[in-house]
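# coords please:
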Amino acid sequence: MKRADRLYALMQRLKDGRLHTAEAMAQDLGVSIRTIYRDMETLAASGVPVEGARGSGYTARAMITLPPLNLTQTELEALHIGLAAVGAGDEAELADAARALSDKIDAVLPEDVGTPKARFGFATYPFAEAAQGFRHMPTFRKAIRARQKLRVKLDGEGMYHDIRPLHLDYWGRIWTCVVWDETAGDFATFRMDRISDLSPLPGLFVDEVGKRLKDFHALRE
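Next up, the predicted model:
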């Protein structure tokens, strides 16, 4: 398993809000406990709100508040996308302005003792490549609203998936999409930055029991 994939798997586990020990995570992922310790440090440095310490376990808390504003998850996503996209652009003046705005946001974000300082708008390795997923998000959002089927191909896979896009999720600087994968006949969660090819299909879909977003959430409860 690539390190970026392992870190993503750890993020998915931590976001349930429960306490997870390094020993259990190491066993499930087939790595050493020391590797998990290093991964937790990397996640924290990348801005993922990891809490915990060696020997006691780890969890993650939601970070969606910018005093004195209360932001929704979608509003926070839009803010991050804008800063990251402009900051990575070729316009030097705009890129500098985006980084300055990022610094101002950093100055008012809540901080906990022992949490490493991390820039809000610009992720560090291994999540810097996540910006590649930005190009697909307008198509996904439009398809979710219109209930339009999509055909996607993921990096490293030779096959295409015909999917029903159900939900876009932003957490820990990674954008994912929840879909009903008609090719596999099951729910799936794809990382947006791993989609190498995407095209709309002519068919629309209607809600079917067992293939809806609420059915996906029910399976996770």
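# CA only for contacts and neighbour counts going forward, please
OK.
# how about the strands in the chain?
50-53, 57-60, 65-66, 69-70, 148-154, 160-171, 174-181, 186-191, 195-204 (DSSP state E).
# ok, and the closest non-adjacent residue to the most centrally placed residue in the chain?
The residue lying closest to the centre of the chain (CA atoms, centre = their mean) is Ile174, at 2.3 Å. Closest residue to Ile174 apart from its sequence neighbours, by CA to CA, 6 or more residues apart in numbering: Ala130 at 6.2 Å.
# how about the contacts made by Ser199?
Contact analysis of Ser199 by CA atoms under 8 Å, 6 or more residues apart in numbering lists 150-152.
# one more to line up against the first:
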Amino acid sequence: MRRADRLMQLVQILRDGSLHRASDLANATDVSLRTIYRDMETLAASGVPIEGARGIGYRVTAAITLPPLNLTMTEMEALHIGLRAVAQSDDKELSSAAAALSAKIDAVMPEDRSRAPAGYGFAIYPFADAARGFQHLPRLRQAVRTRQKLEVTLQDKPRIMRPLQLDYWGRLWTCVVWCETTDAFDEIRVDQITALKILPSLFVDERGKSLPDFHKHRQLSDT
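So this is what the prediction gives:
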């Protein structure tokens, strides 16, 4: 398993908010305790809100805080997209200002980011290509709100999906979907989407395919 995939698996395990022992995480991912300790440090450094310590356990918290500001999910998304868009503009002064603002935000992030690359919204570690997914966020949000089906291309394979919920994990965005192509729930990383198209067809909640059903399914798989 690639390290980025293992880190994503750890985020999915920790996301329930419960305290998980390092030994249990090591068993779940088939790695050593030392590797888990390094992975926790890496996730915390990348911006994932990890709480805990060796010998106690780890959990993911929900708050995203920038002293003295408390940012909502929508505000964080706007910040991501805005900084990325300005940085790519032809105006060198504005592009430079976006990079400077990125560095200032990095400096006040509450997590220990001493080992993470500088540049908020630019170099995202350990998911270094996460910025590629920012372009898809507005359409994903629209589809979740209007309950429109999507044609999503992952690894050059198009799939028809029902977007149910967007989640943010310390600079990494994921989307909970019901995939009509595989006839199963999935939680896709937005940065791995190579193409996305909103389809005209709408969807309604069906038994076994809704967001509450996804949460029940995840709870059963976690037990």
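# how close are the two chains, by TM-score?
Overlay of the two chains. TM-score (TM-score structural alignment, normalised by the length of the first structure): 0.83; 216 aligned residues with a CA RMSD of 2.6 Å.
# how many residues are close by Pro49 of the first structure?
23 (other CA atoms under 10 Å).
# that one pairs with which position in the second structure?
Under the alignment (TM-score structural alignment), Pro49 of the first structure maps onto Pro49 of the second structure.
# how close does its match get to Glu41 of the second structure?
Separation of Pro49 of the second structure from Glu41 of the second structure (CA to CA, to the nearest Å) stands at 11 Å.
# do Pro126 of the second structure as well
11 Å.
# which of the two has more neighbours?
Counting neighbours by other CA under 10 Å for Pro126 of the second structure and for Glu41 shows that Pro126 has the greater number, 21 against 17.
# now do the contacts for the more buried one.
Here Pro126 of the second structure is in contact with 4, 42-43, 46 (criterion: CA under 8 Å, 6+ apart).
# for Ala26 of the second structure, same thing?
32-33, 35-36.
# also Phe120 of the first structure?
Counting by CA under 8 Å, 6+ apart, Phe120 of the first structure has contacts 47, 80, 102-103, 105-106.
# closest one of the residues you listed to Met25 of the first structure?
Nearest to Met25 of the first structure among these is Gly47, at 20.2 Å by CA to CA.
# just checking, the closest one touches Phe122?
No: when contacts are counted by CA atoms under 8 Å, Gly47 of the first structure is not listed as touching Phe122 (9.0 Å).
# apart from its chain neighbours, what residue comes closest to Thr176 of the first structure?
Distance criterion CA to CA, 6+ apart; nearest residue to Thr176 of the first structure, sequence neighbours excluded, is Arg191 at 4.4 Å.
# meant to ask about Ala63 of the second structure
Closest to Ala63 of the second structure by CA to CA, 6+ apart is Pro49, at 7.4 Å.
# the helix ranked longest in the second structure vs the first structure - mean distance after superposition?
Counting residues, the longest helix found in the second structure (DSSP state H) is helix 92-108. Taken over the aligned residues, the distance from helix 92-108 of the second structure to the first structure averages 3.0 Å (mean CA distance after the TM-score superposition for the first structure).
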